[in-house]
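Trainee: let me see the structure of the following:
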Amino acid sequence: MISVIVPVYNVEAYLCRCVDSLLRQTAVDTEIILVDDGSTDGCGALCDRYARQDPRVTTIHKPNGGLSDARNAGLEIAKGEYIAFVDSDDWVAAFFLQRLLEGLQNSGSDICECEVYHTAGAGVAAAAAPKAPICFDTESAMEQLLRNGAFRQHVWNKLYRAEVIGDIRFPVGKTNEDEFWTYQVFARAGRVCKIEDPLYNYFQRPGSIMNAGYSLKRLHGLEAKQARQRYIEENYPQLAARAGADLWLSCVYAAQMSLKYLAGDDFESARKTIDHYRCGISINCRMLSALSQGTAVWAIMSKLNFWGVCRLRNMLKRGL
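Mentor: Presented below is the predicted three-dimensional model:
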């Protein structure tokens, strides 16, 4: 069985598109867990209607606790040997689960990821003939994840063996929750594969968490990447330079966005937070070797004047 966990919060206009795409899946044995996270619109009633009409659907109603809390609630009751996550304003191709399951089983992997189609409306039709998955061992997959290569931090374009998730849960109260979670699950996987077909439609709607503008909460991503860096240093020291480079790049991006969108007390708070995380990064030869030549030059300049370089990058529209 594949358990699909769908956190639901005030997406009445989009929920049916999402759930209907899951009910049309060609994978034969699925359970769809709709977690109504205290919705104040009609989502709760819609979830109940789906549960009454189709035995594959289970609905949980809970007080609002955020995306992480909703996913955790779904994980607590999931019965499947495999787990997938789908956000309630997104939707998937009819063979999303089947392709991921076949890729996972045929390659002997613990996690299978597909490509994502970013859309403001219509979806994309994936090719009918599946492409063979590209496979990586644990360390290679982690390296790809760190540099945003073959793999991304998103939790929702993947299928996982439930046993590799185990007791790993999402951090409640944090944004960028995927950054805290995905690397831990990758570390438990003996093998990870990638399907290059876009089977997941990521809906970029106004008002969503990641499109609601820049705020101090977005700095949770730096906390996650610092925790990841420490984990990598302890468990994959050969990848520590890559993890440090990614944390530095994230600090630079956060500084640029803070300079552009924040002011007053919010900006001063952001400055202190970013300075805290960047001071733990050693810009040395090993880290510079993990960067492209041009990016390495920016890193060296930023070591001399971090905020001045970030202002210059904004003026030049670099990295925004």
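
Trainee: CA only for contacts and neighbour counts going forward, please
Mentor: Noted.

Trainee: which residues are in contact with the residue nearest to residue 247 when sequence neighbours are not counted?
Mentor: Spatial nearest neighbour of residue 247, chain neighbours left out: residue 225 (5.9 Å); criterion: Cα to Cα, 6 or more residues apart in numbering. Counting by Cα atoms under 8 Å, 6 or more residues apart in numbering, residue 225 touches 179-180, 243, 246-247.

Trainee: want to put them side by side, so please do this one too:
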Amino acid sequence: MQPKISVIVPVYKVEKYIRKCIDSLLNQTYKNLEIIIIDDGSPDGCPEICNEYSQKYSCIKTYHKLNGGLSSARNYGVEKTECEWIAFVDSDDYVEQTYIEDLWNLREKFKADMSITRVVRENEDGSGRPAFISVFEERCVDKKNAIFEVYKAELVGWSAYGKLYKREHLVKYPFPDGYYEDCACMYRILGECEKIAIGNYEKNYHYINRQGSILQSDLKKEHFRIFDICKEFEVYIQENYPDLNILTVLFFRFAVTQMLNCQSMTEDEYNKIYRMYRSIFRSNLKMVLSDHRISNSQKAFMILHCLTPSIFRLQREVLLLIKKRRVDK
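Mentor: Next up is the predicted model:
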């Protein structure tokens, strides 16, 4: 018999999206499912909507708590469930019918301690989906190679969603408070696993690029936390997998790119952030360019980060213009 899997859904100010999210979970082909909704003190109509669903469907449990942030809500859900296996879905996203079944079958195929799949990122109107997504074979890797694949962030990434976890690992390494909570602890969770299954079910999870989300906002001091996380990750890699040092360089590059592309800021702020870690990129450029495991697009971005802020800003504007024209067509 298939085990019961708990899907934890943190909810905060997503009244426009929450029904589509919950409905997509109710339609799962994997039937032995528990849906735990954590209302994180949402000030809109979400609490009433969540109560409505939990009263109508026995598989749904709704819990209300004071606002504590995304990590707090996820961790609260982990505390409330007794299921051995857990998945997360963000309340402004939605999933296809086979999302949980595919994650479970992938885990079962390799008898893995965790399964990971890709996700589709799209805009609220459904546009913005990549025209082409590279295909790769399902595989099972050890913890070291899983950390490499996840933090190389080409096939799969470190986000909490798109994964099936053992509850015990989430209890040992709960999500920390603050922004970028998933990349701050995912390597430690992976480090608890002996076998990790990676699959190519990218169409199963729809991540919605929504205006007003944490990563689409004005620059705040909290956003600089990403650089502290990079330094913590660097220490972990040096202590455990020093031959994967290239990951720390790629992670710093991600942090700078994330800040510049997703937060609104002044030109002085932009230039300061860009130059903050440019010496790291320049001193490690040869290592990145010579590594056959790194894609050409990653290498191109590394070269751009070694140049001037104005050139990086120009390429960003050109890419946005190209995307806009594709959408208009």
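
Trainee: in which helix or strand does the equivalent of the residue nearest to residue 247 of the first structure over in the second structure reside?
Mentor: Matched to the second structure by TM-score structural alignment, residue 225 of the first structure sits across from residue 230. Secondary structure from DSSP states H and E places residue 230 of the second structure in helix 225-240.

Trainee: just after that helix, pick out the following helix or strand.
Mentor: Downstream of helix 225-240 of the second structure, the first helix or strand assigned by DSSP H and E is helix 246-262.

Trainee: what is the burial count for residue 148 of the first structure?
Mentor: When counting by other Cα atoms under 10 Å, one arrives at 12 neighbours for residue 148 of the first structure.

Trainee: does it sit in a helix or strand, and which one?
Mentor: Residue 148 of the first structure is part of no helix or strand when elements are defined by DSSP H and E.

Trainee: and it, how far is that from residue 25 of the first structure?
Mentor: The gap separating residue 148 of the first structure from residue 25 of the first structure is 29 Å, by Cα to Cα, to the nearest Å.

Trainee: same check on residue 53 of the first structure?
Mentor: In terms of Cα to Cα, residue 53 of the first structure sits 16 Å off from residue 25 of the first structure.

Trainee: settle it for me: which of those two has more neighbours?
Mentor: residue 25 (17 against 9).

Trainee: where's whichever residue in the second structure pairs up with the more buried one, which helix or strand?
Mentor: Using TM-score structural alignment, the partner of residue 25 of the first structure in the second structure is residue 28. According to DSSP H and E, residue 28 of the second structure maps onto no helix or strand at all.

Trainee: next up, the contacts around the residue nearest to residue 28 of the second structure when sequence neighbours are not counted.
Mentor: The spatial neighbour of residue 28 of the second structure that comes closest, neighbours along the chain excluded (Cα to Cα, 6+ apart), is residue 97 at 4.4 Å. By Cα under 8 Å, 6+ apart, residue 97 of the second structure lies in contact with 24-25, 27-29, 204.

Trainee: and the top strand by length along the first structure, what does it pack against?
Mentor: Counting residues, the longest strand in the first structure under DSSP state E turns out to be strand 191-203. The helices and strands touching strand 191-203 of the first structure, judged by 3 or more Cα pairs under 8 Å, 6 or more residues apart in numbering; DSSP states H and E, are strand 91-92, helix 96-107, strand 111-119, strand 134-137, helix 138-146.

Trainee: hmm, who's touching the last one?
Mentor: Residues outside helix 138-146 of the first structure that contact it (Cα under 8 Å, 6+ apart) are 150-153, 183, 186-192, 236, 239, 242-243, 246.
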